[in-house]
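Q: how would this look folded up:
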Amino acid sequence: MNTSSHPPLAPKHLGQSSELPAAPEAAILDYVPNPRKGETYLIRFAAPEFTSLCPVTGQPDFAHIVIDYAPDDTIVESKSLKLFLGSFRNHAGFHEDCTVGIGRRLFDEMQPKWLRIGGYWYPRGGIPIDVFWQSSAPPADLWLPDQGVAPYRGRG
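A: As a prediction, the model looks like this:
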């Protein structure tokens, strides 16, 4: 995990064969220079098939994760993000830990102007859990569309 205050700018995954990291802590997130530095715009990543493990039962949990951010100096490289998100497949963590942990790591390493994450978790035991986190209030001039994930309604 990158612990410096500035993210690395030499991508380790782009154009390379990369294996799925064994754990989120082992995943390396790559960042590249923002091609539109100085502009205020939104980047959205949606991962509709996110999986992790329940830390109590070991059973799989499934979520639709949506990450929105307004970049500053860098943007996250999508292949490294895909590998990072995939590394949760064998990670035992509660919904809140996974969702907030993903958002916090991206925010701390990339240092965007603003970031939010929505974790729309599918029901286990009959109860869906949605988890939301954002770094701060969004920039005033940022176009911020709805995340587009309907609340869980079951058969109703």
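Q: Please count neighbours and contacts with C-alpha atoms only from this point.
A: OK.
Q: so which strand or helix has the residue nearest the centre of the chain?
A: In the chain, the centroid-proximal residue (C-alpha atoms, centre = their mean) is Ile102; its distance is 4.7 Å. For Ile102, the host element (DSSP states H and E) is helix 95-110.
Q: same check, this time on Leu83
A: helix 78-86.
Q: Can you tell me how far the closest residue to Leu144 other than its chain neighbours is from Asp141?
A: In this structure, Leu144 finds its nearest non-sequential neighbour in Leu42, 7.3 Å apart by C-alpha to C-alpha, 6 or more residues apart in numbering. Distance, Leu42 to Asp141, using C-alpha to C-alpha, to the nearest Å: 11 Å.
Q: structure for this one too, so we can compare:
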Amino acid sequence: MSENIYKDLKQLGGAAQIPQTPEEALLERVANPQADVQYNVRFTAPEFTSLCPMTGQPDFAHLVIDYVPGQWLVESKSLKLYLTSFRNHGAFHEDCTISIARRLVGFLEPEWLRIGGYWYPRGGIPIDVFWQTGAMPEGVWIPDQGVPPYRGRG
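A: Below you'll find the predicted structure:
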């Protein structure tokens, strides 16, 4: 590939500040050099943190994001900084999970995307949030997300 698809990246390869809010976070993308092939990309964030909008107490989740890219790939450092920006953000589990998925879909225009938000218990009840853009593409290996249901001490 003669064109440098990485030349416009601003955060990779240097120090970058954690955005104060998800809205401030700069997601970056690069052209998909394998756009002629359908394949799955998985990002796992086992230590995702946000804040309860009512109490300000931290909430914790294990996020799994799968997507079949189209013309764009998300740059992983920008995704990490975006996800980290939620640690100062107050929102319910459902809002955080779906907001992340919708922003990625709008930014990347993937062929398919799903997110699993496996939230640790709040008030004794774990809340899991799942969303996908449509049916899984045929012929693409997309493994199970591999996160067992919450069992506590059981």
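Q: on that earlier part again, matching residues in structure 2 for the helix holding Ile102 of structure 1?
A: Taken onto structure 2 by TM-score structural alignment, helix 95-110 of structure 1 occupies residues 93-108 there.
Q: which residues in structure 1 form strands?
A: 31-33, 43-53, 60-70, 74-76, 114-121, 130-134 (DSSP state E).
Q: could those strands go into JSON lines alongside distance to Leu106 of structure 1?
A: What follows is the strands of structure 1, written out as JSON lines (distance: least, C-alpha to C-alpha, whole Å):
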{"stretch": "strand 31-33", "distance to Leu106 of structure 1": "10"}
{"stretch": "strand 43-53", "distance to Leu106 of structure 1": "12"}
{"stretch": "strand 60-70", "distance to Leu106 of structure 1": "10"}
{"stretch": "strand 74-76", "distance to Leu106 of structure 1": "8"}
{"stretch": "strand 114-121", "distance to Leu106 of structure 1": "8"}
{"stretch": "strand 130-134", "distance to Leu106 of structure 1": "11"}
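Q: Any chance of a markdown table for the ones you listed, columns mean neighbour count?
A: Putting those into a markdown table (neighbours: other C-alpha atoms under 10 Å) gives the following:
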| stretch | mean neighbour count |
| --- | --- |
| strand 31-33 | 19 |
| strand 43-53 | 17 |
| strand 60-70 | 21 |
| strand 74-76 | 23 |
| strand 114-121 | 23 |
| strand 130-134 | 17 |
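Q: what's near enough to touch the aligned partner of Gly148 of structure 1 in structure 2?
A: Matched by TM-score structural alignment, Gly148 of structure 1 corresponds to Gly146 in structure 2. Residues near Gly146 of structure 2 by C-alpha atoms under 8 Å, 6 or more residues apart in numbering: none.
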